[in-house]
Structures are given as structure tokens and as C-alpha cells.
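Trainee: Just a sequence and a predicted model for now, questions to come.
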Amino acid sequence: MRERPSSRLLVIDPDGRLLLFKFVHLAGALTGQQFWATPGGGLDPGESYGAAACREMFEETGIRIDDAGPQIARRSVTFTLVDGEQVSSDERYFLIKVGSADISSTHWTELERAAIAAQRWWHQAELSATSDQVYPEDIVEMLRRAGVW
């Protein structure tokens, strides 16, 4: 199984809300699956986790940052990509506070445009109460441990 290092972004707006994307897969190995997840993605060859976090921040939100901020969590998880490949992912979570809730999808890839159905800023209470699937499952606790919520 291929190792897939990944930087995930815990983007917090001035109101203390967390940005999540709703993924709805209409084709491929994940057809029919829906879930909310953080922005972020796999590292490019030779890229550090911090550099990938900065790149992903710009690509997925349109916000350019020079520093990924603190890595507040790490998890290892196995999952299936849209093309059906199973990977073992080493995910590093970076806390990024932004000055505005305005984001842009201008730099999304074709795959992101096909899979991301919505974006939403979540308050802690909303995220704790949702029955929707959210990844990672312990995201509220992750943010509590980091002192965000």
C-alpha cells in the first residue's frame, strides 16, 4: 500500500468557526459517499508538510500564507482515493487563523470542482450536533485540545 503524506488545514475565521468542505462523490470508487472534511491534500515530491499546507491553503481557499502555523495534531489513517487506490495516509493538521471568512475556489482542480459540493464555516456546537459524516471524526476534540474551542 502506498504511503501518502498529507497536510490538513484547520482554518478558523474571526468568529471562531471552522471551515469544512462537503465532498459528494458522483463517480469513481467513492460513488455515493458524502462527508465533510478539512481543506488540504497530499504532499508534492520533495515538499515539506508546512510548505504543502501553505500551497493547499492558497489552492483551496485563495488565501496566501507564508507560514503554516503550528501543527496541532497528527493521525495515520487508511482510506480509498476516488480512483480506487487504497493508501496509508500520514496526516498532519495545521491550525490557521484567517482575518476573513471570504474564500475563493478559483484555484481548485477539476477533481475538486467535481467532488466539493459545498463549503461551510462551523461553530463548535453545530459541529458537535451534526449527524453528517465528518473527517476526522475527533475534529472537535482536536480543536479543544489545541485551545481553539
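Mentor: Yep, it's here.
Trainee: Could you use CA atoms for every contact and neighbour count after this?
Mentor: Fine.
Trainee: my guess is residue 23 is in a strand, correct?
Mentor: Yes: under DSSP: H, G, I helix; E, B strand; the rest coil, residue 23 falls within a strand.
Trainee: so it makes contact with residue 38?
Mentor: No: using Cα atoms under 8 Å, residue 23 is not in contact with residue 38, being 10.1 Å away.
Trainee: also this one, for the comparison:
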Amino acid sequence: MTPALGPDWVVGSDGLRFRRAARVILLDAAGRVLLVRGHDADQPERSWWFTVGGGIDAGETSREAALREVREETGIVLTDDALVGPVMTRSGIFAFLTETCRQDEEFYVARVSTHSAGDGTGGAGAGFSVDGWTDVERELLDELRWMSVDELRAQTLEVFPVALPDVVETLLAGWDGTVRHLGEEHDD
């Protein structure tokens, strides 16, 4: 049975399913970024890497959503002052669960110590808590993994946003206060 998009997805003015989302570029002490690998139930042979995050709930700010999503998807609890940004925005248009969807995303960055960040060696929850995953996430998310910029660039799977390796490389040196706007990106 194909999972359904959640109630946070509404039909936008352009006729596409739409939601706002908050994403977090989590960096560890070794200079690696935490990524999630997922797939679409309708295209199980295709999988891709993306940052931790998800939809913004009603009445929630994007910062609050970012903190909640990190906790739910990884078990890592961040304080508000650990979250920097937003450092980047993008509007992703992609096919998912047999629909074309648009997700307007705000990205934050946070640094975590290695001991609080899981070992990230692979598997759905290796070194992380996935207790907060929804049923849809349990079905469609495959693993969490720390990757260096070089490993990210060498990936044979798709990475979203496409500019992520360059963004991570820049953020490793520190954020300069400029919000990077990626515009509209089609993930197909």
C-alpha cells in the first residue's frame, strides 16, 4: 500500500501539493554533515540523500520545526541557540507518491559534538534514535549517515539540494550571515 502525503500538504495556488519545511544542516566535530537517505514507494529503485527536516506544523515557526525535526528524526536535542540561520532557502519541486509537489524550505545550520551525534555508520538508525519517525518515514527513510564533503561529492545517488556539497564546504568555515537563495530546484 502506498503511503499518503500528510495533512500538512495542501493544494497551492499553482495547483501543486505544497508545504513549508524547515531543514537543518547538522555538522559534527569531524566536519561531516548528517544526511538522510530515502526513497519513494512508487520508485523504490531510486533513492537520494537530503538533510534532516520536514514540514512546519500549524502554529509553529520554522525554527521550532527545525528543532523538533532534528529531535524526531535523530534523537539529537538541540537548544535554540545552537541553531544558526536561516542560512539558505529553496523551493523544491519533485515527484513524490505519484504527485508533483512543491516544498518551500528554510535551512539552518547547527554543530554537534561527535559523542552526541551517533556513529552514523549506516542502517536506519545506526547510533541515532528513530523513535520519533512517523509511519511514512519508517517506510520511506532508509538510513542516516555522516558524510564528509568529499564523500558527498563522490555520491552516486542524487543529493538535494544539488548545491549542498558547496554549501556545506562554505559553512564549515563559518556562516558569514548571508542567506543563500537557491530559488526553484526541480528534483526530477
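Mentor: Structure received. Remember, predicted model here, so these are calculated numbers, not experimental data.
Trainee: From residue 16 of the second structure, how far off is the counterpart of residue 38 of the first structure in the second structure?
Mentor: In the second structure, residue 38 of the first structure lines up with residue 51, judged by TM-score structural alignment. Residue 51 of the second structure sits 23 Å away from residue 16 of the second structure, going by Cα to Cα, to the nearest Å.
Trainee: Out of those two, name the residue with the larger neighbour count.
Mentor: residue 51 (22 against 16; other Cα atoms under 10 Å).
Trainee: Can you tell me the element the more buried one falls in?
Mentor: Counting by DSSP states H and E, the element that carries residue 51 of the second structure is strand 43-55.
Trainee: got the buried residues for the helix or strand just after that strand?
Mentor: Using DSSP H and E, the next helix or strand after strand 43-55 of the second structure towards the C-terminus is helix 62-74. Applying a neighbour-count criterion of 16 or more other Cα atoms under 10 Å, one finds 62-63, 65-74 buried in helix 62-74 of the second structure.
Trainee: Identify the residues contacting the residue most central in space within the second structure.
Mentor: In the second structure, the C-alpha nearest the mean C-alpha coordinate belongs to residue 51, at 2.6 Å (Cα atoms, centre = their mean). The contact partners of residue 51 of the second structure, taken as Cα atoms under 8 Å, 6 or more residues apart in numbering, are 23-26, 34-36, 160.
Trainee: now that we have the residues you listed, which one has the most neighbours?
Mentor: Among these, the one with the most neighbours (other Cα under 10 Å) is residue 24, at 30 neighbours.
Trainee: if we can go back for a sec, quick one: the strand holding residue 51 of the second structure to chain centroid distance?
Mentor: 8 Å (Cα atoms, centre = their mean, to the nearest Å).
Trainee: how many degrees apart are it and helix 62-74 in direction?
Mentor: For strand 43-55 of the second structure against helix 62-74, the angle by axes from the mean of the first three to the mean of the last three Cα atoms, to 10 degrees is 130 degrees.
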